[in-house]
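Q: with the input below, show me the fold.
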Amino acid sequence: AKNIQLRSEPPIEPLSVLADADELRTILDNLVDNAIKYTESTGHVTVRWQQAEDMGIISVEDDGAGIPLDRQARIFERFYRVDKARDRQRGGTGLGLSIVKHLCQLFGGSVEVESQMGKGSTFRVRLPLVGSQDHVPAPGTQSALADVPAVLQ
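A: Purely as a prediction, here's the structure:
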């Protein structure tokens, strides 16, 4: 069993982002699950919420093994796995980060990763705040889901 310390650092004021609450939960579940899965048994995972201009930013940070630089660009592809042999032992399909990217784009947002081998990874999800002027859903998507704000607190 792992003894990972999970920390949450919510914003001082709640943030309302243009995203469906259930889909936002899917984004968070995937990112936190991956962080726990790839962090050693006594590591740390931190989830932070903050506002930057007209975007709500959710960061999921771990002190796990990290992702090699030459593989970071591909981790959001469907079925891609950094270490196929190790991933089979841990489970997973290689779809989680692809789903995260798709949902972020659906709501007019984005996801990015910063990672260093041996130091861990930080995934940042950026979603438009309710009332932001620049919200544009991904081409070819219906923005009906994004019309109901999700509150981050």
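
Q: hey, let's count contacts and neighbours off CA atoms from now on
A: Noted.

Q: what comes up buried for stretch 23-31?
A: 23-24, 26-28, 30-31 (16 or more other C-alpha atoms under 10 Å).

Q: which residues in this protein form strands?
A: Per DSSP state E, the chain carries strands over the ranges 5-9, 15-17, 44-52, 55-62, 110-116, 120-128, 150-152.

Q: now distance to Lys37 and mean neighbour count too, for the ones you listed, in a markdown table please.
A: Written out in a markdown table, the entries for these read as follows (distance: least, C-alpha to C-alpha, whole Å; neighbours: other C-alpha atoms under 10 Å):
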| stretch | distance to Lys37 | mean neighbour count |
| --- | --- | --- |
| strand 5-9 | 12 | 13 |
| strand 15-17 | 27 | 23 |
| strand 44-52 | 10 | 18 |
| strand 55-62 | 10 | 24 |
| strand 110-116 | 15 | 17 |
| strand 120-128 | 12 | 23 |
| strand 150-152 | 24 | 18 |
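
Q: to compare with the earlier structure, here is another sequence to fold:
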Amino acid sequence: MHKKYGDPLYAPGIEGRWNSAGKKVLYGSDSIPLAFMESMIRRQGVGFNNDFKIAHIEIPDYLAVKKLEDKELGSGWNKPNDYSKTQPLANKWYDNLETLVLIVPSAVLSTCNNYVINAIHPDFDKIKLIALTPLIPDPRIEEILKGKIIS
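A: Next comes the predicted model:
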């Protein structure tokens, strides 16, 4: 999460792979490394500083979730900057308030999952922020992403 949003559970409604602009969702991942990779891809490698934190949240197990499988998405769903196959599916889920959480495959690592959390769902207040920790990656990662060769 970026520090300018202050509240780690704030959903600004910025368009993403799984939501059209104005749809207020939070994106999460099943691991910190995946969340980091997703963030770096989205930001194209910029932002290695103290502006970003890791928000650890807890979602009660008793809440229903919906999971989208690769077969439901069709080929090409994970193309960079082409959300034409994913947004309609997720927008329908969002608008119908089907579940608080939509589990989706990661476009970065399709064997891993991301979690789209509907911030307008009636159960959104059941999410708890457990911790907010620094994101301090190895500086060599930034150099690699910027195309610099490191020895």
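
Q: can you give me the TM-score here?
A: TM-score for the superposed pair, counting by TM-score structural alignment, normalised by the length of the second structure: 0.26. Supporting figures: 85 aligned residues with a C-alpha RMSD of 6.0 Å.

Q: columns distance to Ala35 of the first structure on top of the strands of the first structure, output as CSV?
A: Formatted as CSV, the entries for the strands of the first structure read as follows, by distance: least, C-alpha to C-alpha, whole Å:
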stretch, distance to Ala35 of the first structure
strand 5-9, 10
strand 15-17, 23
strand 44-52, 7
strand 55-62, 6
strand 110-116, 12
strand 120-128, 8
strand 150-152, 20
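
Q: of all the buried residues of stretch 23-31 of the first structure, which comes closest to Val100 of the first structure?
A: Ranking the buried residues of stretch 23-31 of the first structure by separation from Val100 of the first structure, with C-alpha to C-alpha as the measure, puts Ile27 on top at 5.1 Å.

Q: how about that closest one, nearest residue that isn't a chain neighbour?
A: Setting aside the residues directly before and after it, Ile27 of the first structure is nearest to Val100 in space (C-alpha to C-alpha, 6 or more residues apart in numbering), at 5.1 Å.

Q: ok, the one you found to Val17 of the first structure distance?
A: 16 Å (C-alpha to C-alpha, to the nearest Å).

Q: what separates Tyr27 of the second structure from Lys71 of the second structure, distance-wise?
A: Distance, Tyr27 of the second structure to Lys71 of the second structure, by C-alpha to C-alpha: 21 Å.

Q: so for the two, which residue has more residues nearby?
A: It is Tyr27, of Tyr27 of the second structure and Lys71, that has more neighbours when counted by other C-alpha atoms under 10 Å, with 18 against 7.

Q: which residues touch the more buried one?
A: 114-117 (C-alpha atoms under 8 Å, 6 or more residues apart in numbering).

Q: and Leu103 of the first structure, by the same measure?
A: Remark: with contacts taken as C-alpha under 8 Å, 6+ apart, Leu103 of the first structure is in contact with 23, 27.

Q: what does Ser8 of the first structure give?
A: Taking C-alpha under 8 Å, 6+ apart as the criterion, Ser8 of the first structure is in contact with 46-48.

Q: quick revisit: so which of the contacts of Tyr27 of the second structure are in strands?
A: When the contacts of Tyr27 of the second structure are checked against strands using DSSP E, the ones located there are 114-117.

Q: just among those residues, which is most surrounded?
A: For these, neighbours were counted by other C-alpha under 10 Å; the highest total belongs to Ile117, with 24 neighbours.

Q: buried residues in whatever helix or strand Leu34 of the second structure lives in?
A: With the criterion set as DSSP states H and E, the secondary-structure element containing Leu34 of the second structure is helix 32-43. Residues 34-35, 38-40 are the ones in helix 32-43 of the second structure that count as buried (16+ other C-alpha under 10 Å).
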